[in-house]
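Undergrad: When you get a sec, could you give me coordinates for this:
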Amino acid sequence: MDDRSTEGKTALVTGASKGLGRAIAIRLAELGARVAVNYNSSQDAAAEVVAAIEGMGGEAFSVRADVSKVDEVKAMVVEVEETYGPAGILVNNAGIISDQLLMRMSDEAWHRVIDINLHGTFYCTRAVLRNMVRSRWGRIINIGSVVGERGNPGQTNYTASKAAMIGFTKALSKEVATRSITVNIINPGYVETETTAVLTDQQRDHWLSVIPQGHFGDADDIAHMVAFLAQERAKYITGQVICVDGGMAV
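TA: Model prediction:
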């Protein structure tokens, strides 16, 4: 049975128009949170997530912001606060990949991945943190990746961003621990999303061979862990790297 301690709380989920973000937004709404569905360019997809949440009796609205732009993040957080009140739950899910071997990687590919994945996490967290400290309660849940611990050829930019998020999570968890604010990072493995849909059969076979469970996960596997960490029953879990990866990181 779910702990309904998230009932009526405001949750901001970045990159929530599709994939993991969509599943996370819907799951938090199922627990009674009022969800701000962030998107950058996928307005129609974000509207579909809102419609899905409202269709099951929940509350949600969509809000556009490029999380790599500090002014847009500030404006988004103001809109969230004006609509539902301060965010008590933040899920830093927005992220991109731009894969290439390092010797061929462009400056743009490096900076864009770092800007969205890492700087976006910083901007969004900083923007909501003061109100969490004032209310003496908060849940910050970062979505990393198993490659942040394992590394992956062709993904030095992505791996660097996700590894940095681990350090960010651990340091911040110590800064805010006495305010009943928990900060954790979930490292998904290979999950059936738009990203893995473009893998070739050879690539899929390779990754399946290194997953002890022998299959990819699905978005709900991640969403359920986010939902658990957002609840009051997870109040003594902070600064943790939680792998949801079928055993890849073992």
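
Undergrad: Could you use CA atoms for every contact and neighbour count after this?
TA: OK.

Undergrad: what does the helix or strand Val176 falls within rub up against?
TA: Following DSSP states H and E, one finds Val176 within helix 156-176. With contact meaning Cα atoms under 8 Å, 6 or more residues apart in numbering, helix 156-176 is reached by 96-99, 101-102, 109-110, 113-114, 117-118, 121, 133, 142, 144-145, 147-149, 151-152, 181-185, 238-241.

Undergrad: Filter the residues you listed down to just the ones in helices.
TA: Of the contacts of helix 156-176, the ones assigned to helices by DSSP state H are 109-110, 113-114, 121, 133, 147-149.

Undergrad: residue closest to the middle of this structure?
TA: Asn93 (2.2 Å; Cα atoms, centre = their mean).

Undergrad: can you pull the contacts of it?
TA: 13-16, 20-21, 142-144.

Undergrad: Would you do the same for the sequence below? I want to compare the two.
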Amino acid sequence: MLIFGGSGVIGRSIARTFGLEGWKVGLHYHRHQSLAEETATLIQASGGQACLFQADIQESRQTRIVLQNFHKAIGSLNVLIWAVGISISTLTIKTSQDEWHRVLNTNLTGAFHALQAAFQIFSPQHGGSIILLGSFSGEQGMSGQAAYAASKAGLIGLMQTAAREWGEFHVRVNTIFPGWHPSPLSAPAIHIGLQQSPHVLPHPPSLGHVAQTVYHLATTPGVSGQVWNLDSRIW
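TA: Have a look, this model is predicted:
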């Protein structure tokens, strides 16, 4: 399996879960090489195999090369996880053109590049699974999160369209909302109170539960075009 965003908090948990299940894990990173290396070390320490791939996913050529190199190195690719995400906490009226494009180009256009490249591998082998990590804000919107919410809403449309188009090739595409977890990405939410939105359960899913759900969905046949919300908040 290959995970884009393998240097992140959620990406690390997912990568370790696949590693523990005996999968050969490819870890993509952009700037945070040391964090990706730490994740690879954790996987290898538990008996798994991991390799690193650096790329700027805003560039379609770099993204395509990552998938091609992983496929050549491992010999197969069956699961692609998209766990990339950046956010800027700015009111809509104050969001600059540069901020808007940076978030959309990373979160949405980057995913588009990855899906296109993955399909080139999955279609000839008549099978593959893609999981996109989304966000509840993509359905409900969030104050101060215009670019982020728009990018995550776009992921849902991209996922469902790809699922419709690629079903005949036995390529499954789904989205998971992992819920709120402390990380550099979610840190700005502390200042606007997003993490305090009411849960109907006393404890939200842990990172381990999120990773297990991603693993089971990625390896479950017959499911595609779906959004899985790992949360207990009711809005």
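
Undergrad: Superposing both, give me the TM-score.
TA: The TM-score (TM-score structural alignment, normalised by the length of structure 2) is 0.93; 235 aligned residues with a Cα RMSD of 1.8 Å.

Undergrad: returning to what we had before: as a markdown table, the ones in helices among the contacts of helix 156-176 of structure 1 with neighbour count and distance to Ile53 of structure 1 would be great.
TA: As requested, these are arranged in a markdown table below (neighbours: other Cα atoms under 10 Å; distance: Cα to Cα, whole Å):
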| residue | neighbour count | distance to Ile53 of structure 1 |
| --- | --- | --- |
| Ala109 | 16 | 34 |
| Trp110 | 21 | 35 |
| Val113 | 24 | 30 |
| Ile114 | 24 | 31 |
| Thr121 | 27 | 25 |
| Val133 | 17 | 29 |
| Val147 | 23 | 31 |
| Gly148 | 20 | 32 |
| Glu149 | 17 | 34 |
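
Undergrad: Pick out whichever of the residues you listed sits closest to Leu28 of structure 1.
TA: The closest of these to Leu28 of structure 1 turns out to be Thr121 (Cα to Cα; 19.3 Å).

Undergrad: Pull the contacting residues for the nearest residue to Met1 of structure 2 once chain neighbours are set aside.
TA: Spatial nearest neighbour of Met1 of structure 2, excluding adjacent residues (Cα to Cα, 6 or more residues apart in numbering): Val79 at 4.7 Å. For Val79 of structure 2, the contact set (Cα under 8 Å, 6+ apart) comprises 1-2, 128-131, 218.

Undergrad: What residue in structure 1 is paired with Val79 of structure 2?
TA: Using TM-score structural alignment as the criterion, Val79 of structure 2 maps onto Ile89 of structure 1.

Undergrad: and if you look at Phe136 of structure 2?
TA: So Phe136 of structure 2 corresponds to Val146, using TM-score structural alignment.

Undergrad: residues near that match, how many?
TA: Other residues lying near Val146 of structure 1 total 23 when counted by other Cα atoms under 10 Å.

Undergrad: repeat for the one 10 residues further on
TA: Residue crowding around Thr156 of structure 1 was assessed by other Cα under 10 Å; the count is 20.

Undergrad: Could you measure from the alignment partner in structure 2 of it over to Ile192 of structure 2?
TA: Using TM-score structural alignment, the partner of Thr156 of structure 1 in structure 2 is Ala146. For Ala146 of structure 2, the distance to Ile192 of structure 2 (Cα to Cα, to the nearest Å) stands at 14 Å.

Undergrad: any shared contact partners between the two?
TA: Listed as contacting both Ala146 of structure 2 and Ile192 by Cα under 8 Å, 6+ apart is no residue at all.

Undergrad: before we move on, back to that, mind putting the contacts of Val79 of structure 2 in TSV, neighbour count included?
TA: Listed next are the contacts of Val79 of structure 2 as TSV, based on neighbours: other Cα atoms under 10 Å:
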residue	neighbour count
Met1	23
Leu2	29
Gly128	23
Ser129	25
Ile130	30
Ile131	24
Ala218	23
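
Undergrad: Might you specify the subset of the residues you listed located within helices?
TA: Ala218.

Undergrad: Closest one of the contacts of Val79 of structure 2 to Leu67 of structure 2?
TA: Distance to Leu67 of structure 2 across these (Cα to Cα) is lowest for Leu2, with 7.9 Å.

Undergrad: which ones are touching Gly167 of structure 2?
TA: Counted by Cα under 8 Å, 6+ apart, Gly167 of structure 2 has contacts Ser224.

Undergrad: and the longest strand seen in structure 1 with helix 156-176, angle?
TA: In structure 1, taking DSSP state E as the definition, the longest strand is strand 181-188. For strand 181-188 of structure 1 against helix 156-176, the angle by axes from the mean of the first three to the mean of the last three Cα atoms, to 10 degrees is 160 degrees.

Undergrad: what's the mean deviation for strand 181-188 of structure 1 versus structure 2?
TA: Average distance, strand 181-188 of structure 1 versus aligned residues of structure 2 after superposition (mean Cα distance after the TM-score superposition for structure 1): 0.9 Å.

Undergrad: now the farthest one out in structure 2, which residue is it?
TA: Distance from the C-alpha centroid of structure 2, by Cα atoms, centre = their mean, peaks at Ile93 (28.0 Å).

Undergrad: Many thanks, we can stop here.
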